[in-house]
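Novice: Fold the following and give me the result.
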Amino acid sequence: MDDKGNSEARIGWGTEFFLANAAGTLTELDEVTEIPFAEETADDVEVTHFKSPGRRKEYKPGLIEPGDGQIVVNYIPGSDTDKLIREAHNDGKVRAYRANLPDETGKPAWRVEGFLYVKSRGRAVPIGDRLTQTINVRFTGVAEEGAVTASAGA
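Specialist: Down below sits the predicted model:
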């Protein structure tokens, strides 16, 4: 909250999501309605031994699993975004991504970037609503984040 007791919560309007094409160039996906971020979870490694205190199991953190998520877009068959998603799904290659989150005016202020691959994509065509495409992705490696700068822009 600010000094007047107002919430500083923001809405997602103005967020940008980029995915690398086959040449490695980050390309903005059109009409994105939802993006995930890696939900990193550390593995549990059991380190119990014969003299573990209190006859209790002991653990320490292991490798970190970056997780997966779903990008949701308005599905526009044959669009550049549709072609890029299809290409990424079909070639199965790890690709760079970047999300630019907006400040309170909707301008890019914070970036999250890393690598992912497209596991699957699903399309929905309801009778009385918009067409949507859900892109299931697996994050891989370490994600970086920080303020958007001229060199960190898309």
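
Novice: rest of the way, CA atoms for contacts and neighbours
Specialist: Will do.

Novice: if I pick L116, what's in contact with it?
Specialist: 94-97, 137-140 (C-alpha atoms under 8 Å, 6 or more residues apart in numbering).

Novice: out of the residues you listed, which is most surrounded?
Specialist: F139 (25 neighbours; other C-alpha atoms under 10 Å).

Novice: One more sequence to fold, the one below, so I can look at both together:
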Amino acid sequence: MAETQEASVGWGGEFHFNDGTALYEAVEVVSFTLPNPEHEEVESTHLKSANRYREYIDSLINGGEVQVVLNYRPGSDTDTKLLAWRTSRAIRAMEFHIPESGVASVVIETTGKCNSIDRGEVSADGKMEATVTIRIASADTQEAAA
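Specialist: Next up is the predicted model:
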């Protein structure tokens, strides 16, 4: 994409996850974070390291976690499917659809495991939200939206 676009808001973004059968678009998503892998290193400094600088070698990649915040609607299809995913402990496919001016322009695909669902607070005058935490399990790919 050319460097001509202006800043954009996240309106129109989507989060999809495999519900055990097919990709399912989570309903009433408020926000989500994106995969941000961290390349870890192991120190390999020795008594004759050049210029007395510590040395490092590449190690494993930590995929990190993403969080998806949704309007909490107990018993909804989205709620039921997310609870089943968490219970299954399965690694499943996911997609993040990133918008540009309200239209999906990039799709990020990866896999992950649903580790927790924080159903937040129930109050008389507040919106109920749930925060889903997913551990990333593989490298992500990024493609232009179809």
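
Novice: What does the TM-score come to for these two?
Specialist: For these two chains in superposition, a TM-score of 0.91 is obtained (TM-score structural alignment, normalised by the length of the second structure); 143 aligned residues with a C-alpha RMSD of 1.5 Å.

Novice: hmm, back to that, ok, so of the contacts of L116 of the first structure, who is nearest I35 of the first structure?
Specialist: V137 (10.4 Å; C-alpha to C-alpha).

Novice: Just give me the match in the second structure for that closest one.
Specialist: Aligning on TM-score structural alignment places V137 of the first structure opposite I134 in the second structure.

Novice: looking at the second structure, which residue lies furthest from center?
Specialist: K48 (42.4 Å; C-alpha atoms, centre = their mean).

Novice: and the residue mapped onto that residue from the first structure, how far is that from K57 of the first structure?
Specialist: Alignment note (TM-score structural alignment): K48 of the second structure maps to K51 of the first structure. Plainly put, K51 of the first structure is 10 Å away from K57 of the first structure if you go by C-alpha to C-alpha, to the nearest Å.

Novice: what does T41 of the first structure give?
Specialist: Taken as C-alpha to C-alpha, the span from T41 of the first structure to K57 of the first structure is 20 Å.

Novice: in the second structure, which spans are strands?
Specialist: 14-18, 23-25, 29-32, 38-43, 56-62, 65-71, 91-100, 103-118, 129-136, 141-144 (DSSP state E).

Novice: Which one of those lies nearest to L83 of the second structure?
Specialist: Once the strands of the second structure are compared by C-alpha to C-alpha, strand 103-118 is nearest, at 7.7 Å.

Novice: okay, and that closest one goes to which residues in the first structure?
Specialist: Alignment of strand 103-118 of the second structure against the first structure: residues 107-122, by TM-score structural alignment.

Novice: Equivalent analysis for stretch 27-38 of the second structure, please.
Specialist: Taking TM-score structural alignment, stretch 27-38 of the second structure hits residues 30-41 over in the first structure.

Novice: Look up the closest residue to the match of V137 of the first structure, ignoring the ones flanking it.
Specialist: Nearest non-adjacent residue to I134 of the second structure, counting by C-alpha to C-alpha, 6 or more residues apart in numbering: C114, 4.4 Å away.
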